[in-house]
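*Asks:* Attaching a predicted model along with its sequence, questions to come.
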Amino acid sequence: MNLEETLADYDFPLDESRIAKFPVATRDESKLLVLNRNSGQITDIAQFKQIESYLVPGDVLVYNETKVSKRRVFLSTPRGRIHESVFIESRDPEGKEWICILKNRKKLKLGDVLFPSASENHFCIYSGNEGDLSILQFKEKVDEIDFEIWGNIPIPPYLKRMATKEDEERYQTIFAKQLGSVAAPTAGLHFTESLRAKLEGNGVQFLPVQLQIGYGTFQPLNEEQWQEKKLHKETFEVTAETATILNGARKEGRRIISVGTTSLRVLETIFEKENQVYVAGKGETDIFMSPGDIIFSVQGLITNFHLPRSSLLLLVSTFVGKELTMKAYHHALEKNYRFYSYGDAMLLV
């Protein structure tokens, strides 16, 4: 990291009208910007499915198979006041204590009782705060099955709307398998089953990893996080089969392309630079990368257009450099690309 740089160097003006509030009619028909890291050339592609022209037999696309949980739950007091919440993670093995983002918490007192609106059998106790997060204590275990009954898909707050039935399908990727995230790995939203089949028919290989995405992905960085390179922790898992295939592809000189920044975080976490190998395993990662660091694990990245001053924008800048990243973003603004989760995509090679 250049110590003379600040987060302000990774800011850009973005009118709210440029934020995609809804997805395009068909997943693979969003626009695609292709950026060549070596030449700096930018190419505008009308539809994402034309990405096949930029992929070759032997390429390996690594996707995040996480599935978004219905963690946005409307809690009510005995008198009927509603508190919107997003459950982040359980704090104990029994699944009784949860931390969450809780709206209007100043109106609550310690020990107040809250009921999930769709439940007659469960209730929780408001047990205080930790910074921007709140602690809720349940009498009985709460798990993903409960959230599927009580909750709503936690679409990003910047969409400034309630989730619809369509979001339950469209805010999940075709790869979604393992419940546990509060946000979608948005680069994967551009793929359809037909596009995947076509690419596989062309000799492109798809490999899964898993990262449970936390709400921190939506939060702008502050200067302290920037200087100390501290980021929120997220749980990941990579199977032995995936690691073996990745190592074989690397030895054969095949390109490994990350489908999204979440997959890239996993790959950089499990890649041993000293031995130049991927190591299977599971655990937590708080990896933070910014320009000046070197990404060793991939040769390409598919990604959406991210928030200003965000860790995801810094990760993209680490891969292609700050100047090229900002060049691409300003080009996207000029060419009316759609931004954020339901927006258009970039291929960086």
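*Replies:* Thanks, I have it.
*Asks:* hey, let's count contacts and neighbours off CA atoms from now on
*Replies:* OK.
*Asks:* Could you tell me which residues make contact with Arg18?
*Replies:* Residues touching Arg18, when contacts are defined by C-alpha atoms under 8 Å, 6 or more residues apart in numbering, comprise Asn336, Tyr337, Arg338, Phe339.
*Asks:* And the residues you listed, which is closest to Thr242?
*Replies:* Proximity of these to Thr242 was ranked by C-alpha to C-alpha; the top entry is Phe339 with 31.1 Å.
*Asks:* Would you check that the closest one makes contact with Asn304?
*Replies:* Yes. Counting by C-alpha atoms under 8 Å, Phe339 touches Asn304, with 7.2 Å between them.
*Asks:* Can you pick out the residue with more neighbours from those two?
*Replies:* Legend: neighbour count by other C-alpha atoms under 10 Å for Phe339 and Asn304, higher for Asn304 (30 against 23).
*Asks:* hmm, back to that, could you export the contacts of Arg18 as TSV, including distance to Thr244 and secondary structure?
*Replies:* As requested, these are exported to TSV (distance: C-alpha to C-alpha, whole Å; DSSP: H, G, I helix; E, B strand; the rest coil):
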residue	distance to Thr244	secondary structure
Asn336	41	coil
Tyr337	37	coil
Arg338	37	coil
Phe339	35	strand
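*Asks:* out of those residues, who's nearest Leu264?
*Replies:* Using C-alpha to C-alpha, Phe339 is the member of the contacts of Arg18 that lies nearest Leu264, at 19.9 Å.
*Asks:* Closest to the centroid, which residue in the chain?
*Replies:* Per C-alpha atoms, centre = their mean, the C-alpha nearest to the average position across the chain is that of Pro185, at 4.0 Å.
*Asks:* and that one, how far is that from Gly80?
*Replies:* In this structure, Pro185 and Gly80 are separated by 35 Å, where distance is defined by C-alpha to C-alpha, to the nearest Å.
*Asks:* for comparison:
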Amino acid sequence: MDRRSDYLYHLPEELIAQQAIEPRDASRLLVLDRSAVKLQHSHFSQLPRYLNPGDTLVFNNTRVIPARLHGHRESGGQVELLLLEETADLTWDCLARPAKKIKSDTRIHFNGDMDAVVLEEGEAGRRTVRFEAANQAETTVEMFWDWLAKFGSVPLPPYIHREPITADEERYQTIYAKHDGSVAAPTAGLHFTPQLLQTLQDKGIQAAYVTLHVGIGTFRPVEVDNLADHKMDEERYFLNEETATILNRTRNNGGRIIAVGTTSVRTLESTIDQDGRFSAKSGRTDLFIRPPYKYKGVDALVTNFHLPGSTLMMLVSALADRESILSAYQQAVAEKYRFFSYGDAMLIL
């Protein structure tokens, strides 16, 4: 089970969701009960039926930034930047295309009187750039973020084969998104509506929040068959004192900790200590969860369907066993579930 080929499955192209459905919780929900090894077909709006008073749902409240930018070099050549991470005020690590044309000291012009100057070249199209106002005016961080909100576009995943539309600005964002920093949405959270959150609260199911800023590595394919040779990208996470208190209380009272999405999983498993306790913590994680990993901080998982052979297939296979996951995916394909970011969801109990 330590080979990429162990986590492949056949997925017809037409099952990859290209649009979000409305309302958010109208998506389907495939429920895998590990104790009974059985599947149930449901809808996301029915999620409260499967949870108990005293359980805690853990949400990732990162916010997707409008990270895709189109500009031009002084020669007129077109340039695309995908912002990855802010490394200092007005300075960003990014992916640049066409990379071979974008060297150190290249100045890139954007609409809205903003320029970017390339400070450093990295591998695989990575560049470090600094943004500054084109009119030589002093550039503030607030000015930059206002500009980005107007001229950046939603960084839809590569398997969504269309240009972003206005609706994506709201739909490719969870309703509880709070902290800017992601280049991809924590997609399991896209299914929640205000009404559903209220229903869960009324049933005695608590909400807790962590932050993990999703990086471009979430789309990076595993390029080796031997998984021991795969290196995960680091991502920044934050778990505060309030959340730690809620999680510890949940465990003490016999409730379940239910992660909403694989990013919440990685945060929880990166912050729990050897004694099974949570405390406020922040840092960077490159945790690679795959069988035979034993979960310490997560009892159940709400998640979308994942790409064949991806590290996320391996993560869910460590919670349920690989055979159960592949069988569930086979059933989802047969029942024509919608896959990936704008697709349907799965609940692993």
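*Replies:* In hand now; what should we look at? Because the structure is predicted, anything quoted here is derived from the model rather than measured.
*Asks:* Let me see the TM-score of these two.
*Replies:* After superposition, the two chains reach a TM-score of 0.93 (TM-score structural alignment, normalised by the length of the first structure), with 341 aligned residues with a C-alpha RMSD of 1.8 Å.
*Asks:* Apply the buried test to the contacts of Arg18 of the first structure and list what passes.
*Replies:* Tyr337, Arg338, Phe339 (16 or more other C-alpha atoms under 10 Å).
*Asks:* Dump those residues into JSON lines; add distance to Phe147 of the first structure as well.
*Replies:* Supplementary listing: those in JSON lines, determined by distance: C-alpha to C-alpha, whole Å:
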{"residue": "Tyr337", "distance to Phe147 of the first structure": "34"}
{"residue": "Arg338", "distance to Phe147 of the first structure": "31"}
{"residue": "Phe339", "distance to Phe147 of the first structure": "29"}
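*Asks:* Please identify which of the residues you listed is nearest to Gly292 of the first structure.
*Replies:* Nearest to Gly292 of the first structure, judged by C-alpha to C-alpha, of those is Phe339 at 25.8 Å.
*Asks:* From Leu32 of the first structure, how far off is that closest one?
*Replies:* For Phe339 of the first structure, the distance to Leu32 of the first structure under the criterion C-alpha to C-alpha works out to 12 Å.
*Asks:* where do the strands sit along the stretch 151-300 of the second structure?
*Replies:* Secondary structure of the stretch 151-300 of the second structure (DSSP state E, counting those that start in this stretch): strands located at 179-182, 206-212, 235-239, 257-260, 281-285, 300-304.
*Asks:* Any chance of those in a markdown table with distance to His10 of the second structure as columns?
*Replies:* Rendered in a markdown table, the data for the strands of the stretch 151-300 of the second structure read as follows (distance: least, C-alpha to C-alpha, whole Å):
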| stretch | distance to His10 of the second structure |
| --- | --- |
| strand 179-182 | 29 |
| strand 206-212 | 30 |
| strand 235-239 | 29 |
| strand 257-260 | 25 |
| strand 281-285 | 31 |
| strand 300-304 | 17 |
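*Asks:* So which of those is nearest Arg4 of the second structure?
*Replies:* Each of the strands of the stretch 151-300 of the second structure has some distance to Arg4 of the second structure by C-alpha to C-alpha; the shortest is strand 300-304, at 19.5 Å.
*Asks:* so which of the buried ones among the contacts of Arg18 of the first structure comes closest to Ser76 of the first structure?
*Replies:* When these are compared for distance to Ser76 of the first structure, the smallest value, 34.1 Å, is given by Phe339; criterion: C-alpha to C-alpha.
*Asks:* The second structure: which residue goes with the closest one?
*Replies:* Using TM-score structural alignment to pair residues, one finds that Phe339 of the first structure aligns to Phe339 in the second structure.
*Asks:* Who are the contact partners of the residue nearest to that match when sequence neighbours are not counted?
*Replies:* With C-alpha to C-alpha, 6 or more residues apart in numbering as the criterion, Phe339 of the second structure has its nearest non-adjacent residue at 4.8 Å, and that residue is Ile16. The contact partners of Ile16 of the second structure, by C-alpha under 8 Å, 6+ apart, come to Tyr159, Ile160, Arg338, Phe339, Phe340, Gly343.
*Asks:* my read: the fifth one touches His306, true?
*Replies:* In this case it means Phe340 of the second structure. Yes. Using C-alpha under 8 Å as the test, Phe340 of the second structure is close enough to His306 to be in contact (5.8 Å).
*Asks:* These two: who's more crowded?
*Replies:* Neighbours were tallied for Phe340 of the second structure and for His306 using other C-alpha under 10 Å; the higher tally belongs to Phe340 (22 against 18).
*Asks:* what range in the first structure matches the helix or strand that Gly71 of the second structure is a member of?
*Replies:* Under DSSP states H and E, the secondary-structure element containing Gly71 of the second structure is strand 68-73. Residue correspondence for strand 68-73 of the second structure in the first structure, counting by TM-score structural alignment: residues 72-77.
*Asks:* Same check on stretch 20-33 of the second structure?
*Replies:* When the first structure is aligned by TM-score structural alignment, the counterpart of stretch 20-33 of the second structure is residues 23-36.
*Asks:* The second structure: helices as residue ranges?
*Replies:* If you assign secondary structure with DSSP state H, the helices in the second structure sit at 141-151, 166-171, 194-202, 241-252, 262-271, 311-319, 322-334.
*Asks:* got a list of contacts for the second one?
*Replies:* Counting contacts by C-alpha under 8 Å, 6+ apart, the residues outside helix 166-171 of the second structure that touch it are Ala20, Val154, Leu190.
*Asks:* Pro13 of the first structure -> the second structure?
*Replies:* Residue correspondence to the second structure (TM-score structural alignment): Pro13 of the first structure is matched to His10.
*Asks:* count of residues packed around its match?
*Replies:* 9.
*Asks:* For it, which residues are in contact?
*Replies:* Shown in contact with His10 of the second structure (C-alpha under 8 Å, 6+ apart): Pro308, Gln330.
*Asks:* chain center to the longest strand seen in the second structure: distance?
*Replies:* As assigned by DSSP state E, the longest strand anywhere in the second structure is strand 78-88. The gap between where strand 78-88 of the second structure is centred and where its chain is centred comes out at 18 Å by C-alpha atoms, centre = their mean, to the nearest Å.
*Asks:* list the helices and strands it packs on?
*Replies:* Under the contact criterion of 3 or more C-alpha pairs under 8 Å, 6 or more residues apart in numbering; DSSP states H and E, strand 78-88 of the second structure touches strand 68-73, strand 91-97.
*Asks:* Counting by contacts, list what the first one packs against.
*Replies:* Packed against strand 68-73 of the second structure by the contact rule (3+ C-alpha pairs under 8 Å, 6+ apart) you find strand 78-88, strand 107-110.
*Asks:* Go through those strands and pick out the most buried.
*Replies:* Sort these by mean neighbour count, taking mean count of other C-alpha atoms under 10 Å, and strand 107-110 sits at the top with a mean of 22.
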